[in-house]
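Chemist: prediction below, plus the sequence it came from.
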Amino acid sequence: MDRLKDKVAIVFGAGPNIGGTTAHFLAREGARVCVTDVREDAASGTAQFIRERGWEAVSMVGDARNDADVQRIVAATVEKYGRLDIVVNMAGRVHWADVLDMQLDDWQDSVASFATAGMLTTQHSARAMLACGSQGSIIHLLSTAAHFGEADGAAYCAAKAALLNFARSAAMDLAHHGIRVNTVTPCSMEHQLWTTMRDEMFDPDWKQPERRGFYSRQEYLDQLPLRRFPRAADLAMATVFLASDESACMTGADLPVDAGLRFKYPTWTPGKHDPVDIGDYARATRVTRYGEEQELLTELLGEPIERP
């Protein structure tokens, strides 16, 4: 559990799912972690969870899209711990709209949430790493949207794709300093069954939204060769690997954590050959917070789960 011993990390974007789990897994491998979020309760809740388990963590409030906030967070972390070795950026907001109906403000917010936040967190973190003599690791969380076009998702797809190629270019700029920049790409996550998709799973009167880019959980599950959704812990473990010296010769790389989705043949539907009913899947799923298993999903949200 000492793969990151004596290293200092910042995680931009907290909460009990991806960001909080990543911060938790970094800390349990020995890193001292600064957890940041635009919501004070999300940042402080994650830091408290980590400290309760005997590891070092502090929380700070800030917006990764804001230059002054990112500078302040990086400077405060270095002042407290004396160095900076790892930065994980997973901040951002999603806007869905057909390109004909897209609002300029939503487009600009998407670009700021992902591409601009990626640039700011990389730039200020890399400067701090150089100043303290650290050959650090910077990791950005992406989405399958960075690699594909999605109906109603032009703003999200464009912003994530921009972040992907920004990270690749930044990796080239920083390589001669020994600073690595890599990315992790998940697809739709298991925790969305009890967050953004809970009505679909548990409301017997739920109606499918009238949106061209919409797909049901069953339709998504049917596309996954490994027949399960990725969990926050899966992303956190990939991030720990990229943060550690085990990946010392990797930069500009993207790790897909997507149950095989990106690499399957487009017209092949795994669910037709190895069927898994989304209701059965949900009934067997345990809710996780910060990567630790809690109650069964049905215990949290109640029965029944009758429809795909």
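Modeler: Arrived safely, thanks for sending.
Chemist: only C-alpha atoms for contact and neighbour calcs from this point on.
Modeler: Noted.
Chemist: any idea how far Val184 is from Ala42?
Modeler: 22 Å (C-alpha to C-alpha, to the nearest Å).
Chemist: can you tell me how far Met129 sits from Ile86?
Modeler: 9 Å.
Chemist: one more: Asp69?
Modeler: Where Ile86 is concerned, Asp69 sits at a distance of 18 Å (C-alpha to C-alpha).
Chemist: between those two, which is the more surrounded one?
Modeler: Ile86 (30 against 18; other C-alpha atoms under 10 Å).
Chemist: now the element after the longest helix anywhere in the chain, going C-ward?
Modeler: Counting by DSSP state H, the longest helix found in the chain is helix 154-174. Counting by DSSP states H and E, the element after helix 154-174 in chain order, helix or strand, is strand 180-186.
Chemist: quick one, that following strand and helix 154-174 angle?
Modeler: Strand 180-186 runs at 150 degrees relative to helix 154-174, counting by axes from the mean of the first three to the mean of the last three C-alpha atoms, to 10 degrees.
Chemist: so Met60: helix, strand or coil?
Modeler: strand (DSSP: H, G, I helix; E, B strand; the rest coil).
Chemist: ok, now which ones touch it?
Modeler: Residues near Met60 by C-alpha atoms under 8 Å, 6 or more residues apart in numbering: Cys34, Val35, Thr36, Asp37, Glu40, Ala43, Ser44, Ile73.
Chemist: any of these buried? List them.
Modeler: Cys34, Val35, Thr36, Asp37, Ala43, Ser44, Ile73 (16 or more other C-alpha atoms under 10 Å).
Chemist: mind listing the helices for the protein?
Modeler: 18-28, 40-52, 67-81, 104-111, 117-132, 154-174, 198-202, 217-221, 232-243, 270-273, 278-283, 297-301.
Chemist: in a markdown table, list the ones you listed along with distance to Val257.
Modeler: Output for the helices of the chain, formatted as a markdown table (distance: least, C-alpha to C-alpha, whole Å):
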| stretch | distance to Val257 |
| --- | --- |
| helix 18-28 | 13 |
| helix 40-52 | 23 |
| helix 67-81 | 27 |
| helix 104-111 | 23 |
| helix 117-132 | 20 |
| helix 154-174 | 15 |
| helix 198-202 | 23 |
| helix 217-221 | 15 |
| helix 232-243 | 7 |
| helix 270-273 | 17 |
| helix 278-283 | 19 |
| helix 297-301 | 22 |
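Chemist: another one to put next to it:
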Amino acid sequence: MKHKILLTLLTMILVLGAKAQQAALDTIQIRGLIMVKGKDAAGKNIFRAYQDTAYARNKLKRNLHTRWLVFDVGFNNYRDRSDYSAAMIMSLYYPGQPNNLPAYADYIVADKRYDYSGSALNTFAPRNASEPLTPSEFKLIPGKSMNFNIWLLMQRLNIHKHKLNLVYALGVEMNNYRYARSITYVPGYPTTIIRDSIEFSKNKLFAQYLTIPVMLNFNSNPARPGRSFELSLGVSGGYLLKSRTKQVSEERGKMKRTDDFNLNKWRFGLTGEIAYGPIKLYSNFALTPLHDYGLEQYPFAVGFRFNGF
């Protein structure tokens, strides 16, 4: 009799343990997200996801929140404010050599070879008067001019009731500018951009920056992050880590050059983020030109931001 009772109790314990284990396997929680596996009326497996509001409320007890490895995927382009008309005037004389202009043209030059004047543009991208420099030479392929950013660390500091916060980060911005025309950067002193004689299947400039953005963040519903609206606006500063060009053609194969290519070492701009729940969009607008002189192009990027952990 005792053996039967013990056997029955053991069987009940095993059954209850199996059910508990099955329940544990059917419910998964990842930070503030709870996913539950169940069955519908027809017996098919279904999955439901819930926001754990208790988890969100517990997070509000901390004033500093940290995310690791946040990354962005977007597209690059730029606003071109280069003085092409003045560069065409310079090309009427000695292309790329504005200091050799006649005396009556000195008022045009005024030793401005290394700013954003037409003289400097003609130095950076010298052309003959019969084939003057035009904005179309620097046209990008928008769908292939990609922007990738990796934010190693992103923190949010509570200022007022978690609705007003200070957001800052440290990361690397990687910008690809895919040119539609056959232009080539020729490193040297000074660097020049020439029209090439062959067609490239790929022709791009790559620039990588170490960047620190600082933004003021508004969060409409800190306790329900899955249903909150967020808006962040601020500034960013970056330093050029590396730059290179990559060209692919039948005649030359694959060619890579590494140089600073007359790019600005420092980059300053405006940055922003808008989000609803887990969907986030970012934007960056440079206030400093891409190049150190000559071409006055102000890059910008827009895309999606993905939370890290």
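Modeler: In hand now; what should we look at? All of these numbers come straight from a predicted model, not from anything done at the bench.
Chemist: need the TM-score between these chains.
Modeler: Aligned and superposed, the two chains score 0.22 in TM-score terms (TM-score structural alignment, normalised by the length of structure 1); 131 aligned residues with a C-alpha RMSD of 7.3 Å.
Chemist: follow-up on the earlier one: what's the farthest-apart pair in the buried ones among the contacts of Met60 of structure 1?
Modeler: Ser44 and Ile73 (14.3 Å; C-alpha to C-alpha).
Chemist: ok, and the closest non-adjacent residue to Val172 of structure 2?
Modeler: Nearest-residue entry for Val172 of structure 2: Leu210, 4.7 Å, with adjacent residues in sequence omitted and distances by C-alpha to C-alpha, 6 or more residues apart in numbering.
Chemist: wait, doesn't the one you found sit right on Met174?
Modeler: No. Counting by C-alpha atoms under 8 Å, Leu210 of structure 2 stays clear of Met174, with 9.1 Å between them.
Chemist: by contact count, what packs against whichever strand or helix holds Met255 of structure 2?
Modeler: Counting by DSSP H and E, the element that carries Met255 of structure 2 is strand 253-258. Applying 3 or more C-alpha pairs under 8 Å, 6 or more residues apart in numbering; DSSP states H and E, one finds that strand 253-258 of structure 2 contacts strand 229-249.
Chemist: how about the strand it packs on: buried residues?
Modeler: So, applying 16+ other C-alpha under 10 Å, buried residues of strand 229-249 of structure 2: 229-248.
Chemist: and of the buried ones among the contacts of Met60 of structure 1, the nearest to Trp107 of structure 1?
Modeler: Closest to Trp107 of structure 1, out of all of these and judged by C-alpha to C-alpha, is Asp37, at 21.5 Å.
Chemist: my guess is the closest one meets Val58, correct?
Modeler: No. Counting by C-alpha under 8 Å, Asp37 of structure 1 does not reach Val58; the two are 11.7 Å apart.
Chemist: picking that back up, which one of the helices of structure 1 lies nearest to Arg289 of structure 1?
Modeler: helix 18-28 (7.2 Å).
Chemist: just after the strand holding Met255 of structure 2, pick out the following helix or strand.
Modeler: Heading C-terminal from strand 253-258 of structure 2 (DSSP H and E), you reach strand 266-276.
Chemist: same for the next helix or strand after that next one, what does it pack against?
Modeler: With elements assigned by DSSP H and E, the helix or strand that comes after strand 266-276 of structure 2 is strand 279-286. Applying 3+ C-alpha pairs under 8 Å, 6+ apart, one finds that strand 279-286 of structure 2 contacts strand 266-276, strand 297-306.
Chemist: please identify the buried residues of strand 279-286 of structure 2?
Modeler: So, applying 16+ other C-alpha under 10 Å, buried residues of strand 279-286 of structure 2: Lys280, Leu281, Tyr282, Ser283, Asn284, Phe285, Ala286.
Chemist: can you redo the residues you listed as JSON lines with distance to Ala169 of structure 2?
Modeler: Formatted as JSON lines, those follow (distance: C-alpha to C-alpha, whole Å):
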{"residue": "Lys280", "distance to Ala169 of structure 2": "16"}
{"residue": "Leu281", "distance to Ala169 of structure 2": "16"}
{"residue": "Tyr282", "distance to Ala169 of structure 2": "14"}
{"residue": "Ser283", "distance to Ala169 of structure 2": "15"}
{"residue": "Asn284", "distance to Ala169 of structure 2": "14"}
{"residue": "Phe285", "distance to Ala169 of structure 2": "17"}
{"residue": "Ala286", "distance to Ala169 of structure 2": "17"}
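Chemist: closest one of these to Ala120 of structure 2?
Modeler: So of those, ranked by how close each gets to Ala120 of structure 2 (C-alpha to C-alpha), first place is Ala286, at 20.9 Å.
Chemist: skip the chain neighbours and tell me the closest residue to the closest one.
Modeler: Gly269 (4.0 Å).
Chemist: I figured that neighbour was touching Ser283, is that so?
Modeler: No. Using C-alpha under 8 Å, Gly269 of structure 2 makes no contact with Ser283, being 10.5 Å away.
Chemist: is Lys254 of structure 2 in contact with Lys246, as I believe?
Modeler: Yes. If you go by C-alpha under 8 Å, Lys254 of structure 2 and Lys246 touch, sitting 7.2 Å apart.
Chemist: separation between Asn147 of structure 2 and Met174 of structure 2?
Modeler: Asn147 of structure 2 is 6 Å from Met174 of structure 2, by C-alpha to C-alpha.
Chemist: the two: which is more packed in?
Modeler: Shown here are Asn147 of structure 2 and Met174; by other C-alpha under 10 Å, Asn147 has more neighbours (23 against 20).
Chemist: helices or strands up against the host helix or strand of the more buried one?
Modeler: Element membership for Asn147 of structure 2 (DSSP H and E) is strand 146-160. The helices and strands touching strand 146-160 of structure 2, judged by 3+ C-alpha pairs under 8 Å, 6+ apart, are strand 64-80, strand 164-178.
Chemist: try it again with 10 Å
Modeler: strand 64-80, strand 164-178, strand 202-219, strand 297-306 (3 or more C-alpha pairs under 10 Å, 6 or more residues apart in numbering; DSSP states H and E).
Chemist: reformat those strands as CSV; add distance to Phe124 of structure 2.
Modeler: As requested, these are exported to CSV (distance: least, C-alpha to C-alpha, whole Å):
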stretch, distance to Phe124 of structure 2
strand 64-80, 15
strand 164-178, 18
strand 202-219, 16
strand 297-306, 13
